[in-house]
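Student: Sequence below, structure please.
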Amino acid sequence: MKTDLLTTTIPESKFSAVKNALKYLFNHNEIEDIQLLTGGLSSALVYRMTVEGKDYLLRIVMHADEMHDPPRQHICMGLAASANIAPHVYYSNDEDALAITDFVQNKSLREGFASGKDLITALGNTIKAMHELPLFPKLVNFLDGVDIFIEQFKALHIFPEHVTAEYFSLYAEIQKAYPRHDTDMVSSHNDLNPNNILFDGKKIWVIDWEAAFQNDRYVDLAIVAKTFVHNQEDEAIFLQTYFGEQLDEYKRARFFLMQQICRMYYAMIMLKLAAAQKPANHVHDTDMVQPGMAEFGAMLMSGKILLDTYEGKLQYGKILLNTMLAAMKTERFKAAIDMMRVF
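Tutor: Predicted structure coming up:
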């Protein structure tokens, strides 16, 4: 009996809850192996756990609050699992703030599809299926939430005000024009970064429902596009897959503006995390001249820079802001803002 694996791996405050879950599922507490998984930015503890020769994923929320809310997460995850979008859920307990699901042995997403077009189409169909689920619980208006993140960033005084003035000045056009109170809500994951999109060799699975709630449909589309949609041809395939015959210029414009909102969203998160991780007596580098997103991605892939470091978060935040700023200086941006004002 390897309960010692649990005692040396699971926090003491959650030990009894994990034992109860194992007892409920397997009628015993014996496990063959348990490994803490790292790599994401979530505050939850995530483990690969082997029981009776099969791997499971154990997820434990350590500090519950409005954002890290086990009941909401478990509802969203359960609805997605019932539609074969999320891995099968074997056990969830709101009070203990833990869940046990199937473990997906992840394979290369890009290598799993014959072409980039096939991958983009598969991702578009996955988002479409998710958005057809029964509505997730409410949490917050997304644009209002981004506005709060902006105010929190400004309060940290990471950069002198003049360094970011142009970014926020142009973003204010979106704040005024985007239909933030549109009642057309869908069940949204809200954090479809590559760490949360797994591929088992046959099918795409979506994990980590921590940020899930009912939201503007363009949020999931924009977040996936940040990583996988690289040009106008990709965008056309992606949006056509999702909207079909209903795709029009208004939807294209709204998607484009949400891309900038999501870049701001992730930039604020990264810079806030960088500020929390800043070494003592260190002065933030205010130079906004940075590599492009493609070059930064290559640096991450090669290990030249790590996203879990202070430097990685600071640089990524700057690059997201620069990518947003470049997009907001285009004619497409002006046209999109004008279209929102008309509608």
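Student: going forward, measure contacts and count neighbours with C-alpha atoms only.
Tutor: OK.
Student: Would you map the strands across the stretch 51-200 of the chain?
Tutor: Under the criterion DSSP state E, counting those that start in this stretch, the stretch 51-200 of the chain contains strands at 54-60, 89-93, 98-102, 185-188, 197-199.
Student: For the comparison step, fold the sequence that follows:
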Amino acid sequence: MTLEDLLPPDLRGPNTTITPIAAGLSGAGVHRVDAAGQAFVLKVAAESESAEDWRSTLHIQRLAADAGLAPRVIHVDEPRRAVLTEFVADRSFAAFYRDPQTHEAALTLLGRTVRRIHALPIPGVAPMRDPREFLTQLWNQVLSGFPLPGFIARAVERVLAEAPPIREGALVLGHNDLNPSNFVYDGEAILVLDWAAAGPMDAYYDLAVIAVFLRMDGGTCLRLLSAYEGKPIAELPKRFLYMRRLAAALAGAMQLFLACQMNHAGATGAETPESTLSLGEFYQRMMTGALKLGTAEGQWAFGLALLKECLAL
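Tutor: Here you go, the predicted model:
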């Protein structure tokens, strides 16, 4: 079987080209397909992903696509767990967000987009997602024994020791990985990729993830939540503030796990919060090519930066 066999018959032929794009954290293979004068994205599930989880993700992805929140699903090969979606040219949400002239419009669009995601119905088969439990598992089992700077333990253990403020609203269908690398901005709307972690979740978690990765200060967070709620928010809720710390700790721990998987040696003993890159400095190094994600050193630096950010929240 070839990758072309996973395409619908009308897209197969001598002029069809299939180019690898990336392999996500799940191990799924992602490819660009050019055929019949059009471009598509083919995602093939990793062997380790269960059929049940794959079907749940596909169901949620279709809900999102039908609502205009994800690229349109073109074809599904269920026996081989492959999904073909339309290719959407990215006009860079990051540039839209960073431009002072369009920053507020980008922030408003972001809040309203998350609100639309949370308005999707929660499928009965969608598994519960608990980021606190996942962080506990990463910290106590996966990262146990991996040499880490002392400030990393302080950041993670502070979050785990903290009693989460009581949740007041109902659970929503959360994407649960709303970092900007999963955004495609087509010039009008934000389409969201990679729904593998989606499931019932506290609404503040998606908003907190966005706030961490986009390095939002308190005022920007208030405007994000105001756009999400459709009304002015005067004070950041305590549960949102907790979720922001939790999101930073979990994201950082996940990056350190990836560095460990890539055989990074771990801490040398010289790492301190003062000597560690801030999240903004890490992004600058990544933009210049001095650090690259997908490498042990890049994942290590990203993890440290996120956990340094966690300590400051």
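Student: Distance of the residue positioned nearest the centre of the first structure relative to Ile127 of the first structure?
Tutor: Most central in the first structure under CA atoms, centre = their mean is Asp191, positioned 1.8 Å from the mean C-alpha point. Distance check for Asp191 of the first structure against Ile127 of the first structure: by CA to CA, to the nearest Å, it reads 12 Å.
Student: ok, back up a step: the residue nearest to the centre of the first structure touches Ile207, doesn't it?
Tutor: No: counting by CA atoms under 8 Å, Ile207 is not a contact partner of Asp191 of the first structure; they are 9.7 Å apart.
Student: rewinding a little: list residues touching both of Asp191 and Ile127 of the first structure?
Tutor: Common neighbours of Asp191 of the first structure and Ile127 are listed as Asp220 (criterion: CA atoms under 8 Å, 6 or more residues apart in numbering).
Student: circling back to that earlier point, please name whichever of the strands of the stretch 51-200 of the first structure is nearest to Asp118 of the first structure.
Tutor: Asp118 of the first structure lies closest to strand 197-199 among the strands of the stretch 51-200 of the first structure, at 13.6 Å (CA to CA).
Student: start and end residues in the second structure for that closest one, please.
Tutor: Using TM-score structural alignment, the residues of the second structure aligned to strand 197-199 of the first structure are 183-185.
Student: So what touches that stretch?
Tutor: The set of residues that contact stretch 183-185 of the second structure without belonging to it, under CA under 8 Å, 6+ apart, is 88-93, 190-193.
Student: Can you tell me which of the residues you listed are buried?
Tutor: Under a neighbour-count criterion of 16 or more other CA atoms under 10 Å, the subset of the contacts of stretch 183-185 of the second structure counted as buried comprises 88, 92-93, 190-193.
Student: Could you pick out the longest helix of the first structure?
Tutor: The helix of greatest length in the first structure, counted in residues with DSSP state H as the criterion, is given as helix 249-277.
Student: Would you check the span in the second structure matched by the helix or strand just after that helix?
Tutor: Downstream of helix 249-277 of the first structure, the first helix or strand assigned by DSSP states H and E is helix 293-302. Equivalent residues of helix 293-302 of the first structure are located at 279-288 in the second structure, counting by TM-score structural alignment.
Student: now swap in stretch 209-219 of the first structure and tell me
Tutor: When stretch 209-219 of the first structure is aligned against the second structure using TM-score structural alignment, it corresponds to residues 195-205.
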